[in-house]
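Enquirer: next comes the sequence, and after it the predicted model I'd like to discuss.
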Amino acid sequence: MANSYVFYPSATGSTTDYSVPFEYLSQTFVKATVNGASVPFTFLSTYMIRFTTAPWVPSRFIARPPRLRSTPTSTARSSSTAS
């Protein structure tokens, strides 16, 4: 899935409900930030979220798959041996 996001530059501090106008694999992949900081929200429906507190500054909603780990979680071993 390509990274998707929507930016709302005109937050007034009175609106708590915003649309998420893109597809995503799971609600856990949708994140909301205000001034770069994560903020709490709940889903009202597939394409609508509600902030706990209405943002006063520009808001960005991002949906992306989980980041891959930079280090492997296990090491594969070959079952063959060199003679």
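Expert: Good, I have the coordinates.
Enquirer: can we go C-alpha only for contacts and neighbour counts from here?
Expert: Will do.
Enquirer: excluding chain neighbours, what is closest to Arg60?
Expert: With CA to CA, 6 or more residues apart in numbering as the criterion, Arg60 has its nearest non-adjacent residue at 4.5 Å, and that residue is Phe7.
Enquirer: and the next element down the chain from the helix or strand where that neighbour lies?
Expert: If you go by DSSP states H and E, Phe7 is part of strand 4-8. Once strand 4-8 ends, the next helix or strand along the chain (criterion: DSSP H and E) is strand 17-19.
Enquirer: what packs against whichever helix or strand comes after that next one?
Expert: With elements assigned by DSSP H and E, the helix or strand that comes after strand 17-19 is strand 30-34. Packing contacts for strand 30-34, counted by 3 or more CA pairs under 8 Å, 6 or more residues apart in numbering; DSSP states H and E, involve strand 59-63.
Enquirer: A further structure is provided below for comparison with the first:
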Amino acid sequence: MNGADILDVARDAIYTLLIVSGPVMAVGLGVGLIIALFQALTQIQEMTLTFVPKIIAIFLSLLLFLPLMGAQMGDLMMRLMDRVASGG
């Protein structure tokens, strides 16, 4: 395995990481922005108001995106095993 192969594997892994984590992070960001806007408009500064809706939204998004995440991780594993089996 040379340097180009290592870079290909690393690039593939980083791309898969972004595809797998992106939707959940976007949901967390969106919910956080909505809550921050709500707090700024109403001047309610309750700490649990920020955490509880984000946790619920992220949990629901994990349930929703789990098939996509599993498929992407399985595809990465198959590509890595094909590379190992072919010897390069």
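Expert: Nice, thanks for sending it over. Keep in mind the model is a prediction, meaning the values are calculated, not measured.
Enquirer: need the TM-score from the superposition.
Expert: Here the superposed chains carry a TM-score of 0.21, computed using TM-score structural alignment, normalised by the length of structure 1; 36 aligned residues with a CA RMSD of 4.4 Å.
Enquirer: mind listing what's buried along the strand holding Phe7 of structure 1?
Expert: For strand 4-8 of structure 1, the neighbour count (16 or more other CA atoms under 10 Å) marks Tyr5 as buried.
Enquirer: next one: stretch 14-31 of structure 2
Expert: So stretch 14-31 of structure 2, judged by 16+ other CA under 10 Å, has buried residues Thr16, Val20, Pro23, Val24, Val27, Gly28, Val31.
Enquirer: from these, which single one is nearest Leu63 of structure 2?
Expert: Val24 (10.0 Å; CA to CA).
Enquirer: what separates whichever strand or helix holds that closest one from the chain centre, distance-wise?
Expert: For Val24 of structure 2, the host element (DSSP H and E) is helix 3-42. Relative to the centre of its chain, helix 3-42 of structure 2 is centred 5 Å away, using CA atoms, centre = their mean, to the nearest Å.
Enquirer: if you count contacts, what does it end up packed against?
Expert: helix 48-86.
Enquirer: and the helix it packs on, how far out from the chain middle?
Expert: For helix 48-86 of structure 2 - counting by CA atoms, centre = their mean - the centre lies 6 Å from the chain centre.
Enquirer: buried residues, that helix. List them.
Expert: Thr50, Lys54, Ala57, Ile58, Ser61, Leu62, Met69, Gln72, Met73, Leu76, Leu80.
Enquirer: return the residues in contact with the first one.
Expert: Going back to what we said before, that points to Thr50 of structure 2. Contacts for Thr50 of structure 2 (CA atoms under 8 Å, 6 or more residues apart in numbering) come out as Gly32, Ile35, Ala36.
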